[in-house]
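S.K.: sequence-free structure coming up:
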């Protein structure tokens, strides 16, 4: 690996730009998919089922995808899955254009795309440390985070424009082409082979257990993993279910203001991803703990204008502006917390285990999301949103604060200075 600026790193730039293009296509695809299903069926339940189909396969297959990412040529896995998803979406676009589609076909294609993503995502996360030097890894993750949030904004806006001008089929064709272009760019990436001489002879079950054992043997990593899952559980339901409920049922704002509110968090995340590059971080763990604590505190602040006093003394627009400002700040702090977390795991997990551990991370995180959404949906029907945000914020603050003061996490900071050694199966 050459000692060069990240912007002169051909392999990173190719992976970054390919992912940028395909994520814009995916953002357009997601809007077009929901819109088309609503037009086709007029059923919110059916739409919900289709969205579940887009996440559940990734949850169930995530660990297996991570194992594959540690066993096979990662370049082949990345390029092949981009081409596969591109082909599936193009076929789906043609079916819609020719009037030969059905809910079954949409569901089947959605499941295949989700399965493909379960192999693609761990491979990309695992390959990042192979493409950039350790001192550039946090910057690379920062750029990736900027790309993910920026493409959310572009994809949402472009999706509406494309559907209005080219129709649903045109939006699907655009996404299919974006996957193909991403795959073509990735053909020119040089990815080093995985250091796993003995591992390929072992069973997948042994590999899976070894990935879990690696986490359980590293108590500090496991603790960080559990905290990460808990905070995702709290934030996932509050933002996916709680905020739409507040905007629609309590504030009763129009669709345009709701759309604007949805874009504020990724805007903040982009700002946070940029800002973190200009902060001299001496202690990654302390910085992470303080950032997560500050982020969690904002949940408490979000609950205050939604209280009985706030709703009776503030105008709807004042509450909307307060929530908008807090969402931007949350986006900034979320990015500044997520980037160090990802960097810590990438630096401390050996190359031959990285795929399966990231597969486990993705599986548990995505697996808890539907549970969080369902639970918060029930709670918001029976408990004041103000109480839910304040109580969740207090719990999140207590958990985040533990990172700063528990001695178990101190070893992570020093361990990150040394490269993770290959782990052998016993």
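M.R.: Looks like it arrived, so ask away. Note that the structure is a prediction, hence the values are computed from the model and not measured.

S.K.: Please count neighbours and contacts with C-alpha atoms only from this point.
M.R.: Fine.

S.K.: roughly how far apart are the closest residue to residue 342 other than its chain neighbours and residue 179?
M.R.: Once flanking residues are discounted, residue 342 sits nearest to residue 141: 7.4 Å by C-alpha to C-alpha, 6 or more residues apart in numbering. As for residue 141, its distance to residue 179 is 21 Å (criterion: C-alpha to C-alpha, to the nearest Å).

S.K.: So which of these two has more stuff around it?
M.R.: Taking other C-alpha atoms under 10 Å, residue 141 and residue 179 do not tie; residue 179 has more neighbours (28 against 23).

S.K.: ok now do that one, which residues does it touch?
M.R.: 21, 22, 25, 82, 83, 85, 86 (C-alpha atoms under 8 Å, 6 or more residues apart in numbering).

S.K.: quick one, what contacts the fourth one?
M.R.: The contact partners of residue 82, taken as C-alpha under 8 Å, 6+ apart, are 120, 179, 180, 182, 183.

S.K.: In addition, the following structure is provided for comparison:
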């Protein structure tokens, strides 16, 4: 029997005339439950990340080894990421997430057991990181696209921004708590909390009212669905080139575990508590960036490209901060810029995709974003070991800046635009204008 109107009926979707506030998505009961469950789990995720990176550094003394850990965790996304998108488009996302969240909890408990018993070795951490990566192949596209199922298309950008704020808020707490735990009683407790924390999102998924979801039509089982998704993106230059830019930034710019570990140990000669503090400072800026994005309306691709360029330039500036206090003070700005780029890219790609293709498009986006880490992580780790943290971070920023400027020129050419520098009073600055404007002016 289909549900009648009342508590279990779906709320009316947001119309284009309603004003979106920072927390508009909280009016949706299913989203509120999801947000609370994710808050608990995200803290555990950040605790495990910090404990994992510090444990590898303690076992090996190498920034490259930390990069290898990140590479193994994200390698499955590079190899199999598109298949996860096919599953997200084909299967029930809620049931899929119940399985993936349980599997991730077991991975945290495994690391806790290995650490508490004193038998942990670096290859154990590598193995668990790789298993987490395999689960993420399915979890990421399902979790990203399930947001639309919870809130509908009108609130999608707002909900994506709030999810990012949730994740980054946990980054304020998780690293700080993990740093204290590692220094006081050892990293095993951080792994244990992470494993148990997945009880919260699993409970939230079970409590959801399925009649209040806005599920997209599932793709029917069939051959060629992977190729179909690739052809769809290939025929959409607005999506394709944005995904290319995301790939460069993810591969060479999002290597903060490597750089912050190296700066903490070899530049500032500090301990795990300082490492956690630096992560928390960066997270503070990320929360601000996500909340600001939640209030914004639609943004053009050029805004995302500009954010990538500013991000690259900011990395280069921060890398040469001469003192610890200045380095730490600049990290919130890096976090704000990072989240501005990430949220606008994610929401632009989701909103611009056909709902039936959204899982495959998002999986391709995530594949190049986090799947580039198996290449960029070890490479930037090796470079950081070879030339030092400052030059290593500066090189990553320079690559991001060059990629953003190059993409801007490509998009301008595709759109028939050219750069025009105006120095007249009242019109000073650099503008993109139609390529044929100069010829039209001359003819007139």
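M.R.: Yep, it's here. Computed from a prediction, not measured in an experiment: that's the story for all the values here.

S.K.: so what number do they get for TM-score?
M.R.: The pair, once superposed, lands on a TM-score of 0.78 when counted by TM-score structural alignment, normalised by the length of the first structure; 390 aligned residues with a C-alpha RMSD of 3.5 Å.

S.K.: so which of the contacts of residue 82 of the first structure hold up in the second structure?
M.R.: Shared contacts between this structure and the second structure among the contacts of residue 82 of the first structure (both residues aligned by TM-score structural alignment, their matches' C-alpha atoms under 8 Å) comprise 120, 179, 182, 183.

S.K.: out of those residues, who's nearest residue 223 of the first structure?
M.R.: residue 120 (26.5 Å; C-alpha to C-alpha).

S.K.: That closest one corresponds to which position in the second structure?
M.R.: With TM-score structural alignment defining the correspondence, residue 120 of the first structure maps onto residue 139 in the second structure.

S.K.: can you pull the contacts of residue 400 of the first structure?
M.R.: Applying C-alpha under 8 Å, 6+ apart to residue 400 of the first structure gives the contacts 227, 289, 290, 292, 293, 296.

S.K.: any idea what the fourth one aligns with in the second structure?
M.R.: Think residue 292 of the first structure. Under TM-score structural alignment, residue 292 of the first structure pairs with residue 308 in the second structure.

S.K.: number of nearby residues for that match?
M.R.: Using other C-alpha under 10 Å, residue 308 of the second structure is surrounded by 30 other residues.

S.K.: what about the match of residue 120 of the first structure, which SS state?
M.R.: Residue 139 of the second structure falls in the helix class when you classify it by DSSP: H, G, I helix; E, B strand; the rest coil.

S.K.: So it sits against residue 98, correct?
M.R.: No. Contact criterion C-alpha atoms under 8 Å: residue 139 of the second structure and residue 98 do not qualify, at 9.4 Å.

S.K.: Compare the two and say which one has the larger neighbour count.
M.R.: Set residue 139 of the second structure next to residue 98 and count neighbours by other C-alpha under 10 Å: residue 139 wins out with 24 against 18.

S.K.: and that one, what does it touch?
M.R.: 84, 96, 97, 100, 101.

S.K.: Now with 10 Å, please.
M.R.: When contacts are counted by C-alpha atoms under 10 Å, 6 or more residues apart in numbering, residue 139 of the second structure touches 84-85, 87-88, 93, 96-101, 104, 132-133.

S.K.: residue contacts, residue 386 of the first structure?
M.R.: Going by C-alpha under 10 Å, 6+ apart, residue 386 of the first structure touches 246, 299-308, 310, 380, 392.

S.K.: again, but for residue 94 of the first structure
M.R.: 100, 101, 169, 170, 172, 173.

S.K.: Starting from residue 165 of the first structure, give me the distance back to it.
M.R.: 17 Å.

S.K.: so the match of residue 292 of the first structure is in which element?
M.R.: helix 301-319 (DSSP states H and E).

S.K.: I'd like the next helix or strand past that helix.
M.R.: Using DSSP H and E, the helix or strand that directly follows helix 301-319 of the second structure along the chain is helix 324-351.

S.K.: Next, name the residue at the spatial heart of the second structure.
M.R.: Central residue of the second structure (C-alpha atoms, centre = their mean): residue 342, 6.2 Å from the mean position.

S.K.: Translate it into the numbering of the first structure.
M.R.: So, by TM-score structural alignment, residue 342 of the second structure is matched to residue 338.

S.K.: One more: residue 245 of the second structure?
M.R.: Aligned partner of residue 245 of the second structure by TM-score structural alignment: residue 227.

S.K.: list the contacts for that match?
M.R.: Neighbours of residue 227 of the first structure in contact, by C-alpha under 10 Å, 6+ apart: 221, 233, 396, 399, 400, 402, 403.

S.K.: Those residues, buried ones only, as a ChimeraX selection?
M.R.: Typed into ChimeraX, the next command selects the buried ones out of the contacts of residue 227 of the first structure (criterion: 16 or more other C-alpha atoms under 10 Å):
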select :221,233,396,399,400,403
